[in-house]
Structures are given as structure tokens and as C-alpha cells.
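**Student:** sequence first, then the predicted structure, then my questions.
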Amino acid sequence: MGYEELKELYGSYEIPREIHQLFQLEEEFAGKGLSLGQIGFQPINQFHPYAITPPDLIAFASTGGDGIHFGFLTDFHSVPDLNEAPIVCVTPTNDQPIRYMARNIREFLDLAFSIVYVEMLETIWTFENEQQVQELATEFGKDTPRKWKKDRERILTRCREVFGTKKVDVVSYLHEVKKERTASKRMSTLDGLGVGDRNFETTSGKSFTFSEERKCDEKEMKRMRLFLSQADELEKLAFIRDANYWYIVTSGYDEAVWELLQELLTSMGLNVEAEFVAERC
């Protein structure tokens, strides 16, 4: 594990114990010819953000497929301790690409090790009942070689031992936490995350209406800047989430919006988030 790279990824935040344990487990498994990647849950110590990745997300694991990754949502650095930060799944090629998963890392691990393959969580997020989970697991296991099944079970059993996780009703839990997040929003946003409870008031809670054609020409950028000049802090944060969702905010695509978000985040003292956005190139 590259500790310096890991420290750089987490910045001023203390790295949760569970993250260190994941890397220790990966080393342990490697000595046995196994890997957490076999259950679709690979810890990462370096990360190059996707355009759709929220600016305030610290990624800690990937599934190894389709760019899907899991991360701590800092709610723009309003969360003081990552042990209490909610967990979000980013699935770049799907709709909805941003999926709120768990209240914290401990409960997320309960979820992750309650199923046979962690990547399934992004699919289960849309399910209505637990029977669908069972059907998905059955279908997943149909053509899986016996050795692969045994290896996965060995990995999952060891993970459950190390983290002391409990089996949960995954669908019920996801429904519950999504409902809680919705209730806690001060403002809704296009990505579904919203802007959480913060220690300031908003005068109107007004959202910017983006061009349906996703234009970012001079006229549209002028309209954005006018809105931001009159917006309070909460409205600016909602704008950041919405713009990040609506446009391809990276070099070579919607560059005017990419540059505006970096400028806006920096002006709000959110320098880490501004750097995350700048790294998309």
C-alpha cells in the first residue's frame, strides 16, 4: 500500500481504521492467491475522479467494472469525521449515476458483506424487495465455477470476521437511508444528494435553471455568473452539485463550467474540492 498516496487522497481527514483494515486484508489475501477484487470490492489509494464524481467525495474502493466506485461524502467538508460520513456509490455509465448507500462506513460494510458480490449494490439500489436480491444472487451464481464460489465465500467469511459485520436486509436498509437523506436536505439537487443540514440560513433556496441543451456559451455563462452573484452559500453549493451533474465538467468538454466550478469552490474556501475538480483532465 502506498501510504503517502493514501494520505494525499484523504487530505486533512484522519483515515478511518476500516480503510487500513481493507488494505491489510488485501495483503493477507494476496499471500493466499486471493483478492478483494474477487468480490467486486477493491480498496484504492489513488484515484482520478470521473466527471460525474461529486467534488466532495473521497473514493475508497472500486468494483473493478464500469468505473463504479464508493466514497465518503464530506458534504463539502461539513462532516468533521469520516467515521460519520455517508457512503455514496458512483456508477458513471448508469442512470441514476449517484447512489446514496449508507449512513457511515460501518453500516456500509454490513451491506457489502450481506451479499455475494459487492458490485451488486449499485443494482440492488433500484430494487423494491429482498426477493429481487435473491433472484439476482441466484442468476449471478448460475455459471460461476465451484472454485470461484468457494474463494468468494472464504473472502467474505474473513471480511465478516475482521469487521464484525452483521447480515442486514439490504433493500429495507437502502430504502430507509434514502428516505432519511431526503428528509435532511435543505435543498434538493439534480444528482439526488441535495445539500444537507448546515449552520446557515438561506433566504429563498432558489436553484439555477440550466439550459436543456446543456449550453455553456458566453450568454449562458453570463447568466450563471449573475445567479451566483446573488446566491447565498447554500444556493451556491446546490449550484455546484447541479452543474457537476448536468455538464461534463472536465478538460476538453464543458471547460467553461469546469473553470467556473474551480473558481467558485476556491472562493468559498473549498480548496480540496477545487483541486479534485481540477484533476479531471
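**Tutor:** Alright, I've got the coordinates. Numbering: from 1, shown residues only.
**Student:** use CA for all of it now, contacts and neighbours both
**Tutor:** Noted.
**Student:** can you give me the helices for the chain?
**Tutor:** With DSSP state H as the criterion, the chain has helices at 3-10, 17-30, 105-112, 121-124, 130-141, 146-163, 170-184, 218-230, 233-246, 255-267, 271-278.
**Student:** just say which of these is most tucked in.
**Tutor:** helix 233-246 (a mean of 22; mean count of other CA atoms under 10 Å).
**Student:** now the angle from that helix to helix 255-267?
**Tutor:** Using axes from the mean of the first three to the mean of the last three CA atoms, to 10 degrees, one finds that helix 233-246 and helix 255-267 are set 150 degrees apart in direction.
**Student:** what about versus this one:
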Amino acid sequence: MGKALKRLYGSYDIPKEINQLIELEEDLQKVDLSLAMIGLIPIVEFHPYSITPPDLIPFAETGGDGIHLGFLTDFGLVSDLMDAPIVCVSPTNDPPIRYIARNFKEFMNLALAVPYVEMLEGFWAIQDEKNISEAMKEFVNETPVDWVTMRAHIYNRLKQSFSTEQVNIFHYFHQIKLERAEQIAMQTLDGLGIMGQSNGSSYSFAANRNCDELELERMAHYLNAANLVEKLAFVRDAHYWCILAPDYDEAVSNIIIKLLESLDLTDEVNRVVGEM
């Protein structure tokens, strides 16, 4: 497990909070409980989906539909993962990428504010605050009493390990979306954007998702003239628009790998290679 976890985090130190989460899971399993019962399964080894951003380090999954949560490094801009934004990737939903918390501490505030962590993924898009409270009440009412008791025990253990504060989920999501929009230099298809400053323009992918020789030449021409922000936006958009997996858009994957190598983004290269 140690080697797999280290590979996952690459050049970043594994936060002690992540080790705490893993150790808590091990302790709970000794009494026939698990963080899976609240939808927060620690990740120790991960095979990324093609939609997973290359600068995302997954730390937990919910157990449903491939949904996973991770630290967004903004292509190495973040030096300490405890300061990194938390992103939820929901491969089967639209949109599949959701900026969900400013940092891990605030994510834990959210996690302990709901009866099941996967609910946050759905609450992210809700436009009426009442719908959130109603959904949580309905979930609890439909949960067997023994499961309510077991989950309460798990949440108490989490509170012992992580100091959390109360949070209004609806207002929090609204605020952080606005903040992120103000901080980015260029919009990207996944909604995360690229941090920094730029006067450039993003690449316009073929509407029919075609990746033939002419399209690849057009990509190469764009990247030859692109600045750093434009190149990083291209990487994000390619992960969102194309299927960077074996037997699909491998030619685009190769372009991405060479581009990341030219930018000395070794961790990101290793993640893209891991998808292939």
C-alpha cells in the first residue's frame, strides 16, 4: 500500500490528514464498520478515468458510479496539498467535474454536514436551499435504524480526528464557485479554468470530436504558438473533450504527454500514462 500511495501523490508529501483517514478506516474495519458506510472510502491506489484531470490527486471515492474526490494542484501551482482545492469527479453525470471545496479542512466540514458524503455531488447543482434539507431528511427517514446508529459512530470518530465547523452547504457552494471564477485566467470546458494571467484564447476542438490527421495538425499548430496558460487549458479541455484511453484518442494522448514533458510536469505525465 505504501508504494502505491506514494506513486499516487508523486512529488507531493502525503498529508498527515490522509494517513489519519486511512488509519481510521483500518480501525473501523476491526469492529465491522467502514467509511464506505458514509461514502468516504480512502484511496490508496487509483486507476484514473479519462475524464479525471491530470493535475488531480484522488484521496477518496464514494463507492458509487466511479465518483471520486481529489486535491487539485492546478498543474503544480499548489505547494501544500492542504491548501489545494477539492474537486469531485462524477464520470457518469453532467457536468462530471465539480469544484467542491477551497481546501481539505473545508471539505471535511461539508462531509460531516451530510448523512452520506456522496450527497454533496448532487447538492452542488441544486438551486433551492430547501431542496438540500428536504433531501437529507428523506435520506435519514429511509435509512434503517441500525445504519443510522453505525453512521453516527463513524461520524463521531471523524470528529475526533478532524476539527470541523458548521457550514451552510448551499451558500458555501454558491460562494466558492464565484471565487473560483474570479481567480482563473482562462475558462476550460470542465469548469475549473486555469489560474494565472493570459490574453490568449482557448483551442476550439472539432464539434464532431474528430481526431483525424488534419485535426492533429491543427492542434500542433495551435500549441506551437500557445502561451503557458493556453497550453494548460488545452490539456484540461482535451481531457474533457477527448477519450484519452487505449483504442480511442491515443494520438491526442501522445500530444498531451509531449506537451506536459516540455513543461516539466512529471506528475501529470505519469497520470496520463497511467490512463493508457
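**Tutor:** The structure has been received and is ready for your questions. As the structure is a computational prediction, the values presented were derived from the model and not from experiment.
**Student:** could I get the TM-score for this pair?
**Tutor:** The TM-score (TM-score structural alignment, normalised by the length of the second structure) is 0.97; 276 aligned residues with a CA RMSD of 1.1 Å.
**Student:** tabulate the helices of the first structure in TSV, adding columns for distance to Cys89 of the first structure.
**Tutor:** Shown next, in TSV, are the helices of the first structure (distance: least, CA to CA, whole Å):
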stretch	distance to Cys89 of the first structure
helix 3-10	17
helix 17-30	16
helix 105-112	11
helix 121-124	7
helix 130-141	18
helix 146-163	20
helix 170-184	12
helix 218-230	29
helix 233-246	14
helix 255-267	22
helix 271-278	17
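**Student:** which of these sits closest to Thr63 of the first structure?
**Tutor:** Smallest distance to Thr63 of the first structure across the helices of the first structure (CA to CA): 10.1 Å, for helix 121-124.
**Student:** check the mean deviation of the closest one from the second structure.
**Tutor:** With mean CA distance after the TM-score superposition for the first structure, helix 121-124 of the first structure departs from the second structure by a mean of 0.4 Å once superposed.
**Student:** please apply the same query to stretch 257-267 of the first structure.
**Tutor:** Using mean CA distance after the TM-score superposition for the first structure, stretch 257-267 of the first structure ends up 1.1 Å from its aligned counterpart in the second structure, as a mean over the superposed pairs.
**Student:** so which bit of the second structure is that stretch matched to?
**Tutor:** Per the alignment by TM-score structural alignment, stretch 257-267 of the first structure matches residues 252-262 in the second structure.
**Student:** for stretch 216-224 of the first structure, same thing?
**Tutor:** So stretch 216-224 of the first structure sits over residues 211-219 in the second structure, by TM-score structural alignment.
**Student:** could I get the contacting residues of the residue nearest to Ile169 of the second structure when sequence neighbours are not counted?
**Tutor:** Excluding the flanking residues, the one nearest Ile169 of the second structure by CA to CA, 6 or more residues apart in numbering is Leu110, at 6.7 Å. With contacts defined as CA atoms under 8 Å, 6 or more residues apart in numbering, the neighbours of Leu110 of the second structure are 120, 167, 169.
**Student:** how near is the last one to Lys130 of the second structure?
**Tutor:** Translated: Ile169 of the second structure. Plainly put, Ile169 of the second structure is 11 Å away from Lys130 of the second structure if you go by CA to CA, to the nearest Å.
**Student:** try the second one
**Tutor:** Going from Val167 of the second structure to Lys130 of the second structure by CA to CA gives 15 Å.
**Student:** now for Cys89 of the first structure: which residues touch it?
**Tutor:** 68-71, 98-101, 122.
**Student:** which one of those sits closest to Thr209 of the first structure?
**Tutor:** Ile98 (20.1 Å).
**Student:** my understanding was that that closest one contacts Leu190; is that so?
**Tutor:** No - Ile98 of the first structure lies out of contact with Leu190 (CA atoms under 8 Å); the separation is 9.8 Å.
**Student:** which of these two has more residues huddled nearby?
**Tutor:** The residue with more neighbours, out of Ile98 of the first structure and Leu190, is Ile98; 21 against 16, by other CA atoms under 10 Å.
**Student:** what is the neighbour count of the residue nearest to that one when sequence neighbours are not counted?
**Tutor:** Leaving aside its chain neighbours, Ile98 of the first structure sits nearest to Val90 (4.9 Å; criterion: CA to CA, 6+ apart). Val90 of the first structure has 26 neighbours, counted by other CA under 10 Å.
**Student:** ok, now the one 4 residues further on?
**Tutor:** Residues contacting Asn94 of the first structure under the criterion other CA under 10 Å number 12.
**Student:** and it, how close does it get to Leu260 of the first structure?
**Tutor:** For Asn94 of the first structure relative to Leu260 of the first structure (CA to CA), the value is 26 Å.
**Student:** now Arg181 of the first structure
**Tutor:** Using CA to CA, Arg181 of the first structure is found at 28 Å from Leu260 of the first structure.
**Student:** still on that earlier bit, the residue nearest to Ile98 of the first structure maps to what in the second structure?
**Tutor:** Matched to the second structure by TM-score structural alignment, Val90 of the first structure sits across from Val89.
**Student:** quick one, what contacts its match?
**Tutor:** Neighbours of Val89 of the second structure in contact, by CA under 8 Å, 6+ apart: 51-52, 67-69, 96-98.
**Student:** quick check: the farthest pair among these?
**Tutor:** Maximum pairwise distance among the contacts of Val89 of the second structure (CA to CA): 12.8 Å, between Ile51 and Leu69.
**Student:** so these two - more neighbours on which side?
**Tutor:** Just comparing Ile51 of the second structure and Leu69: by other CA under 10 Å the higher neighbour count belongs to Leu69, 29 against 24.
**Student:** ok, so what distance separates the closest residue to that one other than its chain neighbours from Val44 of the second structure?
**Tutor:** In this structure, Leu69 of the second structure finds its nearest non-sequential neighbour in Cys88, 4.5 Å apart by CA to CA, 6+ apart. According to CA to CA, Cys88 of the second structure and Val44 of the second structure sit 17 Å apart.
**Student:** please apply the same query to Gln197 of the second structure.
**Tutor:** Taking CA to CA, one finds Gln197 of the second structure at 35 Å from Val44 of the second structure.
**Student:** who has more neighbours out of the two?
**Tutor:** The residue with more neighbours, out of Gln197 of the second structure and Val44, is Val44; 20 against 12, by other CA under 10 Å.
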